[in-house]
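Novice: For reference, the sequence and a predicted model appear below.
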Amino acid sequence: MAYSQWLSGLHFQQDNLVCVALQKSRSGYALRRWWQLPLARDASEEEQSAALRRIQREMPRFHRVAVALPASDTLQKQLPSPQMALRESERALWVAGTVAKQLEMPIDTLTFDYQSTETNIYSVTAARRRDVAALQKRLHTAGLNVEAITPDASALQSFFTWMAKDEQGLCWQEQHHWLWATRNAWGSGAEPPEGLLRCTTQPHNGPSFNPWFPLTQLQPPLPERGDDFAIALALALGVR
């Protein structure tokens, strides 16, 4: 069953909705389908739902979708580990309460995800609960099986499996905006940090990483604007 499922990444962009569907086999990842639909980021809920339903109609019954949440809509915090030993459920409550207090926001208005680093620091990502809930509702209403909602910049870390270990990270450009990720951090802005590989299919003076490289099977026709699919590909590769 795991090999028969389509693993998909969905990315809302400035003027497009892009989606890519992969299928995992013993030989690697195969491209099964891609979509690039005109859709402004400020499109109405009806327009977004229509685009999502079109994608869903062309998906098989067994599929899992990871969708990008703009990094600009999230907040990141670094927390030292608590001095006392906590069970997992207690730790989650401690992280949520500590971050909500620092942000001076009610805890029930935020949703959290966190991971522990090698230095016993908790890397916490927070997003407004209403934003995540609204996105989940649109996807579920369209009939899509949502596996994960992931900050778009952090999705780039899925490519690190196919990169040399001494590479610091990746950056990807959408119009005049950059997303970037290293092995310990991620973010967005007008300029990426220095020393990162550029995630692109286009000729480039400096070092680069082709986001289609991890796929072992490609089925033409392929999209003319292959760079547009970088985040969607990263999301799909991150579905386990």
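Specialist: In hand now; what should we look at?

Novice: Every contact and neighbour count from this point should use C-alpha atoms.
Specialist: Noted.

Novice: In the longest helix seen in the chain, which residues are buried?
Specialist: In the chain, assigned by DSSP state H, the helix with the most residues is helix 88-103. Under the neighbour-count criterion of 16 or more other C-alpha atoms under 10 Å, helix 88-103 has V95, A96, G97, V99, A100 buried.

Novice: Give me the residues contacting the very next helix or strand once past that helix.
Specialist: Next in sequence after helix 88-103, counting helices and strands by DSSP states H and E, comes strand 110-116. Identification of contacts with strand 110-116 by C-alpha atoms under 8 Å, 6 or more residues apart in numbering yields A96, A100, Y122, S123, V124, T125, A126, A127, R128, R129.

Novice: possible to save the residues you listed as TSV with secondary structure and distance to P193?
Specialist: Listed next are these as TSV, based on DSSP: H, G, I helix; E, B strand; the rest coil; distance: C-alpha to C-alpha, whole Å:
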residue	secondary structure	distance to P193
A96	helix	29
A100	helix	28
Y122	strand	22
S123	strand	19
V124	strand	21
T125	strand	20
A126	strand	22
A127	strand	23
R128	strand	26
R129	helix	29
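
Novice: For L179, state which of these is nearest.
Specialist: When the contacts of strand 110-116 are compared for distance to L179 (C-alpha to C-alpha), T125 wins out at 15.9 Å.

Novice: Would you mind naming the helix or strand containing the spatially closest residue to the closest one that is not a sequence neighbour?
Specialist: Distances taken as C-alpha to C-alpha, 6 or more residues apart in numbering place Q76 nearest to T125, at 4.7 Å, with adjacent residues excluded. In the assignment (DSSP H and E), Q76 maps to strand 74-80.

Novice: Presented hereafter is structure B, for comparison with structure A:
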Amino acid sequence: MMFATWQIGLDIQHESIRAVAVQRQRQGWQLRHWWELPLPEGTFRDGLLIDAETFTNVLLDWRKELPVRHQLRVSFPTQRTLQRPIPAPDKRLAEPASDAYIASATARQLQMTPAQLCWDYLASQDVAEPHLIIAARQMDVAALIKSLAAVQLYPATLTPGASALPALMAPCHLGKCEYLVHREGNHWLWASTETTPRWGWADTHAVPTIIDWCQQFKTEPEKVALSFARPEPLPTGFLQLDAWSALSRFQPPLPRHGGIFTVAIGLAIGRVSR
């Protein structure tokens, strides 16, 4: 039965792994479980996996708690990815030739070889509009997938954490805002609410406050939905990004501060392309 499968969002940050498991029911999304797994300092650095053995050891016991039927959606460090437009290929090209064109065009923009890249794209609806390319270094992606496979974890998706935020817009009733923003300890994750969302990452050393972020993106507080991984009061004028409001049934106990699971919930309820 399709409803028996747990959809699990696994958000990997430097200091901890956050996971949320949900099931789709007639009434909406049902929470099955949540976990926060602390990571020793030095396991990741600047989004790169440094200590694979420690990482897999942390995941080992957690893996034993999962049911046989589950679908895993894993975050990839947003700061290790790029989102770039490239001209759409000629529609007369067959799929292999079209893919080869996209890979070559992306590699040229990033001054890398196609073999060094892992990429995907959002196709434009209009031939005059560019495709939106999402790219990361092949070696970074391979290292993470290898470590997950070592404990028999096989992601259905591996996606930049910020790109999971738009999945929260409709179920959290945030249709009137322009941006979804999530604050981690030393960075901001953000996504636009456009039909083809833009998303990204900003270091808090360069952008210290949410007001600074709004000034950089030329937007107003009332157009921004905001969440925090650590307990902080919501600044005046901003909308609350409460990812838990996307769920309709809960399995207590719940975490003291739910904001730490914002990205994990977005991953768990997001669509998976087939």
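Specialist: Received the coordinates, thanks. Every value quoted in this text rests on a predicted model; they were computed, and no experiment measured them.

Novice: Quick TM-score on the pair, please.
Specialist: The TM-score (TM-score structural alignment, normalised by the length of the first structure) is 0.93; 240 aligned residues with a C-alpha RMSD of 1.8 Å.

Novice: Would you mind finding the match for the residue nearest to T125 of the first structure in the second structure?
Specialist: Matched by TM-score structural alignment, Q76 of the first structure corresponds to Q83 in the second structure.

Novice: now L144 of the first structure: how far from S208 of the first structure?
Specialist: Going from L144 of the first structure to S208 of the first structure by C-alpha to C-alpha, to the nearest Å gives 33 Å.

Novice: Ok, G97 of the first structure next?
Specialist: 41 Å.

Novice: before we move on, back to that, which members of the contacts of strand 110-116 of the first structure are the farthest-apart pair?
Specialist: Y122 and R129 (20.3 Å).

Novice: Among these two, which residue is more densely surrounded?
Specialist: A direct count of neighbours by other C-alpha atoms under 10 Å for Y122 of the first structure and R129 places Y122 higher, at 19 against 14.

Novice: Name the nearest residue to that one, sequence neighbours excluded.
Specialist: Of all residues not flanking Y122 of the first structure in the chain, S116 sits nearest, at 4.5 Å (C-alpha to C-alpha, 6+ apart).

Novice: doesn't L59 of the second structure fall inside a strand?
Specialist: No - counting by DSSP: H, G, I helix; E, B strand; the rest coil, L59 of the second structure is not part of a strand but helix.

Novice: Tally up the residues packed near it, please.
Specialist: Around L59 of the second structure there are 19 residues (other C-alpha under 10 Å).

Novice: Do I have it right that it meets Q152?
Specialist: No - using C-alpha atoms under 8 Å, L59 of the second structure is not in contact with Q152, being 9.9 Å away.

Novice: show me what contacts T5 of the second structure?
Specialist: By C-alpha under 8 Å, 6+ apart, T5 of the second structure lies in contact with Q23, R69, H70, Q71.

Novice: According to the alignment, which residue of the first structure corresponds to the last one?
Specialist: If I follow you right, that is Q71 of the second structure. In the first structure, the residue equivalent to Q71 of the second structure is R64, according to TM-score structural alignment.

Novice: Strands of the first structure, start to end?
Specialist: 6-12, 16-25, 28-38, 63-69, 74-80, 110-116, 121-128, 146-151, 169-174, 177-182, 186-189, 197-199, 208-209, 215-217 (DSSP state E).

Novice: Present those as CSV; the columns should include distance to S44 of the first structure.
Specialist: As requested, the strands of the first structure are arranged in CSV below (distance: least, C-alpha to C-alpha, whole Å):
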stretch, distance to S44 of the first structure
strand 6-12, 13
strand 16-25, 13
strand 28-38, 13
strand 63-69, 17
strand 74-80, 22
strand 110-116, 24
strand 121-128, 20
strand 146-151, 20
strand 169-174, 22
strand 177-182, 23
strand 186-189, 25
strand 197-199, 31
strand 208-209, 35
strand 215-217, 34
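
Novice: hey, which of those is tucked in deepest?
Specialist: Highest mean neighbour count of the strands of the first structure: strand 6-12, a mean of 27 (counted as mean count of other C-alpha atoms under 10 Å).

Novice: Okay, angle between that one and strand 28-38 too, please.
Specialist: Relative orientation of strand 6-12 of the first structure and strand 28-38, computed by axes from the mean of the first three to the mean of the last three C-alpha atoms, to 10 degrees: 30 degrees.

Novice: Strand 6-12 of the first structure - contacts with which helices or strands?
Specialist: strand 16-25, strand 63-69, helix 230-238 (3 or more C-alpha pairs under 8 Å, 6 or more residues apart in numbering; DSSP states H and E).

Novice: how much does it stray from the second structure?
Specialist: Its aligned residues in the second structure lie a mean 0.7 Å from strand 6-12 of the first structure after superposition (mean C-alpha distance after the TM-score superposition for the first structure).
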